[in-house]
Structure formats: C-alpha cells, structure tokens
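>>> Provided below are the primary sequence and the corresponding predicted coordinates.
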Amino acid sequence: MSEAENPVFVRGRVPESVRARFKATCALEGRDMSDVLKELIEKWLEEHENPSPGGKKGKGD
C-alpha cells in the first residue's frame, strides 16, 4: 500500500474458533492481524490475477 492510499475495512465471516486461533497465532508471532490478512489477500490476488501458462487457473477451477 502506498503512503497516499487510505486503508479501508474488509469484512468476512469465519467460525469463532478460527478467529481465536488466528488472533492467538498472530499474537504469538508478534504480528498484526490486519498485516497478515493483507499479505494473504495479496498472495491470493497474485495467484488469481496472473493465470499460469497453459490456461490452468489452479485449485477448484
């Protein structure tokens, strides 16, 4: 994210147990939950916005 870009909220639903595990693991690693989510979203976008050669998109397609 560039300095000029304003952060926004992204909402989603996961089971409470998943959120608790995510929160605890982020805390154990000294990571901010928002930073980890941003990394995961960016990785997903890289994989899905730039399809691999041969026309295969990946799992689930």
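That came through fine.
>>> C-alpha from now on. contacts and neighbour counts both.
Will do.
>>> show me which residues of the longest helix seen in the chain are buried.
For the chain, the helix with the greatest residue count under DSSP state H is helix 33-49. By neighbour count with 16 or more other CA atoms under 10 Å, helix 33-49 contains no buried residues.
>>> put this beside the first:
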Amino acid sequence: MDDKEHGPWKHYYQSGEVKVEANYINGLLDGLQKAYDQQGNLIQTQTYDMGIIKASSN
C-alpha cells in the first residue's frame, strides 16, 4: 500500500475552520495551495508544479 498523499487535501484548526487546502499528486504538492487564518480569511496562496514552488503571495 502506498502512503503518499494523492488528490485534494485539507488541514483544519481545532475550531473546525480550514487551515490549508492543497492538492497532491503522488505525494507532491501540485497546483494552488491556500492558507487561511482562524477566522477563515485567505492569508497566503502558493502555486506548485509537482513539488516545486512556482509562485507565492501573502
């Protein structure tokens, strides 16, 4: 069994609010990753191409 992340992924604060949304392909970040503060406001975006960061904004 392969334990690598694959597909849409979310990490949550204890409050239940989304902390990070990302997408993985065979364990590598790919596409847009979004980070949120505890109130649900978007605080950072990063774009990945098969694990390599291509762009970042905050």
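Thanks, I have the structure now. As the structure is a computational prediction, the values presented were derived from the model and not from experiment.
>>> quick one: TM-score?
The TM-score (TM-score structural alignment, normalised by the length of structure 2) is 0.24; 29 aligned residues with a CA RMSD of 4.1 Å.
>>> if you skip the residues just before and after it, what's nearest to Gln46 of structure 2?
Ser56 (4.2 Å; CA to CA, 6 or more residues apart in numbering).
>>> surely that neighbour meets Thr45?
Yes. Assessed by CA atoms under 8 Å, Ser56 of structure 2 is found in contact with Thr45 at 5.7 Å.
>>> follow-up on the earlier one: give me the neighbour count for the residue nearest to Gln46 of structure 2.
Ser56 of structure 2 is flanked by 13 other residues according to other CA atoms under 10 Å.
>>> ok, it - contacts?
Taking CA atoms under 8 Å, 6 or more residues apart in numbering, we find Ser56 of structure 2 in contact with 44-47.
>>> buried members of those into PyMOL, please.
For the buried members of those, the matching PyMOL selection, counting by 16+ other CA under 10 Å, is:
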select buried, resi 45+46+47
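>>> noted, bye for now.
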